[in-house]
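# Sequence first, predicted model second:
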Amino acid sequence: MSTISAAAAVEGAASGVSLYRAIWRWHFFAGLLVIPFMLNLAVTGSLYLFKDEINSTFFGYRYTVQPTGKALSAERIAEIAASAVPDAKATSYKDPARADRSAIVTLSGSAGSTLVFVNPYDGKVLDVIKSTDEFNYVVKRIHSLAYFGSIANRLTEIAGGFAMVLVVTGIYLWWPRRQTGGVVTVRGTPGRRVFWRDLHAVTGAFAGMLIFFLAITGMPWSGYWGANANAWLTENGLGYPVQLWDAVPKSRKVAEDILPKSGWVIEKAPVPLSDIAAAQSARPIGLDKAVEIARRLGMTRGFDVAIPSEETGVYTASVYPDDLAGERTAHIDQYSGKALIDVAFDQYPFLGRAIEWGINVHQGQEWGLFNQLLMLATCLAIILSSVTAVVMWWKRRPAGGLGVPPMPPKRSVYYGLWVIAGLFGVAFPMSGLAILVMIAFDQIVVRFVPLLKRAHA
């Protein structure tokens, strides 16, 4: 009886060691691949959190004005902006968010899309820049790596999925197993590897859930997962309220095609058409009237108005404020002034509202400065975790090898992990596919290629 018990104990210990080594190995490989991307996301994300403060401090010359008397009309501001760029036409107008803010007009012409900042009181043109050169736009494009093409953007999407894997596997590796140090305290000094191991583990343990939150709320912007998630929500009545579009003719354009900024849930919603019959006889209401209607509908200050470029186009007013309760999009017939579609945040289904809320918190907009500082602390934790991971690996790697954690004694432990990886791949296909490739490389290529096997020792 004692022999059987002893054998069972040995078997259990071997299984525990195998699982630990397998997860440690996954954590290592995922971290090795994801660190450069996580550093980029953390640094650029930190900048974007304080975009308003950066705009006011470094670009105040084009965003900040001195209120003096009555503001000019939207149409007059659009005319002034158009005169500043030859052969260009106004495509959208941004209402000043505050009395001391400039109006922004987007122009489209032979030189591409251009932003013109206008003092709404005296009509002075404060700055003219290409839309793609605007600071916030550049930071967002670098953040997602879309600046470097679709392949780089997909790699960021994979990194987002891997970040979730790192959090889950990291919590497992950190979980106390009779040890007292390295759980909530850091042992040793910077000269010792244990110091960096503990600093890495404790940082990940305390910030893990917030890092996971940032990763999963960033996925809606990803090229593959985000687009498919948006389509799935819409098809199942969980995104924008599609029934509001049933009674109006629709164009082939969607909201993101015409608006400088829109809510994620609404960005793929089709743009309706103005009364085609009226286009033959009626005159457009004009930008001033469209702005007036948007205000009457309850749009908070700082809303954008897309200007129709075709006879059947519509004026589209949209606002995406810090307070999500004020999020709203309205399509206005350019002849009758009728609001063809008027959808607010509280009309989204629950899941749509939840995703928009997550995005708002992700961007540091939900609870003011506290939200910004909380997300900044999470970004700093990502940077610290990345740096400590590299230092920890550098200190433990053997000469001539990569210092990869050893293979588990029992390879059968991978069967359950493969199932988990498969389920994860269903939820996040790009990341799941990368994990399967990583497993195949580790289990097939590394095992049977002597050179790689030695390098991974």
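Here it is on my side, so go on. Numbering: from 1, shown residues only.

# contacts, neighbours, all on C-alpha from now
Will do.

# Scan this protein for its longest helix.
helix 2-49 (DSSP state H).

# quick one: contacts for the one residue sitting closest to the centre of the chain?
By C-alpha atoms, centre = their mean, the chain has its centre lying nearest to Gly218, at 3.5 Å. By C-alpha atoms under 8 Å, 6 or more residues apart in numbering, the contact set of Gly218 is Gly160, Ile359, His362.

# Give me the subset of these that lies in helices.
Gly160, Ile359, His362.

# Lys395 belongs to a strand?
No - judged by DSSP: H, G, I helix; E, B strand; the rest coil, Lys395 forms no part of a strand; its state is helix.

# what about the strands in this protein?
Counting by DSSP state E, the chain has strands at residues 88-94, 103-109, 112-118, 125-130, 250-254, 270-272, 304-306, 314-319, 328-333, 339-344.

# Tabulate those (TSV), appending mean neighbour count and distance to Lys410.
Below are those laid out as TSV (neighbours: other C-alpha atoms under 10 Å; distance: least, C-alpha to C-alpha, whole Å):
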stretch	mean neighbour count	distance to Lys410
strand 88-94	24	62
strand 103-109	24	62
strand 112-118	22	59
strand 125-130	17	59
strand 250-254	14	53
strand 270-272	24	54
strand 304-306	28	60
strand 314-319	29	57
strand 328-333	26	56
strand 339-344	19	56
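
# Alongside the first one, take a look at this:
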Amino acid sequence: MDTSPSAARRAALHRILWRLHFWAGLIGAPIVLFAALTGLLYVFSPQIEGWRHGHLDRVPVTTPALPLDNQVAVALADAPGSTLRFVVPAHRPGDTTQAYVTAPHAHHADAGGGHDHGLPTGRIVYVDPGTGEVIGQLAEMQRFKTWAKKLHSSALQGDGWRWVLELGASWMLVLFASGLVLWWPRSQADGGRGWKALIPRGGHGRATWRDWHATVAIALGLVLAVVLVTGLTWSRHSGERFRAMQQALGQESTKVPKDLMSAPGDAPLQSWQAVWERAREQAPDIAMSITAPKGPTGVWRAENFDRSQPTQRFTLALDARSGATLFSSGWDEQPLLAQATGVGIPFHRGEFGVWNQALLAFAALAAVFSVVSGLVMWWKRRPKGRVAAPPLGVTQVRQAPVWLWVAVAALGWAMPLFGWSVGVLVLLEAARLFPLSSSRRRPGPTAPR
């Protein structure tokens, strides 16, 4: 038996990571299960949307299409009292034009997005571009993809509940990293299983469940890691840290400046049709959304509405008075980190096609199996009537390598919810290891009589 200091440190690290992995898995299991199952539902949104909303999205092809101004006017007439937010012109033959409006009763909500505490309150008016007829209206939350997205990100409770899923994603990332370290086998030359550790052993015992628990997670580990990291980049607290890092590295995403001022000119750009034609001249061939200026001397804004083609993303700002291009940004103008998230987020949403959906579906099922198999392993190991957390003593804590605490601090900064929760866990462990009630007073010197 190796009794060297390095062996003691390795044993201490293993014990700490095992206890951390155990508590995180046991406490975070409900969140992980919810995120995986709702994510699995969201993955198949394109097929479900085609079945539920195909009659609104597609119409018989009629040429030529009416001017976009006529289509917008028809949409607004069908939604009296509403405020127009933006328009998605029909891109392919047979597409409908979609006008996103803020419902009259929701004017108190966020004027920029028609959101109430993070849940969309606006409506979509669908117009046949060839006939100019309104095909129908639908509340944004009635679109299956929007509903499934909000279910996955906030359990349909708005921004106030987003932290729960962010907490689960943070801990799941730590669970995966700690589990990988705990599983990592010794080489066959040192008496370990080596590469054979990737082949689960037969039987029904705890060792077999442990092998499958690790193998399934490792097989889809890269996909799970990408899904977790990209999900955290647009979360509230971790997302703020990510954007701060982008700014510090000079990698912030290029966006339309909010303080653009209109320049004087003699060629006003006042019609939706003219703006659409100008945008199509300067932008890639992709479905776009157009937002009108707030006044006759404001700025028209156009950007890609289709997020499944990251290399064709663009942002465009046009002067309403002069028609001049005030701002233009495409894929090549995006910094490296913005390009990475521009690819990672559509991948997270399964927007790259059937292969992407299948990969995410397997990843979601792998996450579910990891939780279930972990609970089975715990149940098989625990003595009856006890929680049976992996034991951890003061000696192991003192022998832990310094880099472990540095890594935990770095992760706590990058993922604030993880940092706060692990801080609570450390306090509870400290109270267990150093209980105040167990200290006994030593008898003092006897006073002379």
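Nice, thanks for sending it over. Please read these numbers as outputs of a predicted model, since none were measured by experiment.

# Let's have the ones in helices among the contacts of Gly218 of the first structure in TSV, adding distance to Ala278 of the first structure.
Formatted as TSV, these follow (distance: C-alpha to C-alpha, whole Å):
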residue	distance to Ala278 of the first structure
Gly160	49
Ile359	40
His362	44
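
# Can you tell me which of these has the most neighbours?
Highest neighbour count within those, by other C-alpha atoms under 10 Å: Gly160, with 28 neighbours.

# Which residue in the second structure aligns with that residue?
Taking TM-score structural alignment, the alignment pairs Gly160 of the first structure with Ala169 from the second structure.

# Now flag whichever of the ones in helices among the contacts of Gly218 of the first structure is closest to His27 of the first structure.
Nearest to His27 of the first structure among those: Gly160, at 14.2 Å, using C-alpha to C-alpha.

# what about the spatially closest residue to the closest one that is not a sequence neighbour, distance to Val167 of the first structure?
Excluding the flanking residues, the one nearest Gly160 of the first structure by C-alpha to C-alpha, 6 or more residues apart in numbering is Ala215, at 5.2 Å. Ala215 of the first structure sits 10 Å away from Val167 of the first structure, going by C-alpha to C-alpha, to the nearest Å.

# Please apply the same query to Ser110 of the first structure.
48 Å.

# and if you look at Gly422 of the first structure?
Gly422 of the first structure is 18 Å from Val167 of the first structure, by C-alpha to C-alpha.

# which of those two has more neighbours?
For Gly422 of the first structure versus Val167, neighbours defined as other C-alpha under 10 Å are more numerous around Val167 (21 against 17).

# could you list every residue that touches the more buried one?
Gly204, Gly208, Met209, Ile211, Phe212.

# returning to what we had before: now for the residue nearest to Gly160 of the first structure: what does it line up with in the second structure?
Using TM-score structural alignment, Ala215 of the first structure pairs with Leu228 in the second structure.

# can you pull out the helices in the stretch 351-457 of the first structure?
Remark: helices assigned in the stretch 351-457 of the first structure by DSSP state H, counting those that start in this stretch are 369-396, 413-427, 429-440, 446-448, 450-455.

# ok so, going back, need the contact list for the match of Gly160 of the first structure.
By C-alpha under 8 Å, 6+ apart, the residues touching Ala169 of the second structure are Val32, Leu228, Gly231, Leu232.

# Likewise for Thr315 of the second structure?
Contacts of Thr315 of the second structure by C-alpha under 8 Å, 6+ apart are Lys255, Val256, Arg301, Ala302, Glu303, Asn304, Phe327, Ser328, Ser329, Gly330.

# Just give me the match in the second structure for Leu287 of the first structure.
Aligned counterpart of Leu287 of the first structure in the second structure: Trp272 (TM-score structural alignment).

# Relative to Asp306 of the second structure, how far out is its match?
Counting by C-alpha to C-alpha, the gap from Trp272 of the second structure to Asp306 of the second structure is 19 Å.

# Give me the neighbour count for Pro176 of the first structure.
Residues near Pro176 of the first structure, counting by other C-alpha under 10 Å: 13.

# and it, what does it touch?
Applying C-alpha under 8 Å, 6+ apart, the residues near Pro176 of the first structure are Val183.

# any idea how far the counterpart of it in the second structure is from Ala340 of the second structure?
Mapped onto the second structure by TM-score structural alignment, Pro176 of the first structure lines up with Pro185. Using C-alpha to C-alpha, Pro185 of the second structure is found at 32 Å from Ala340 of the second structure.
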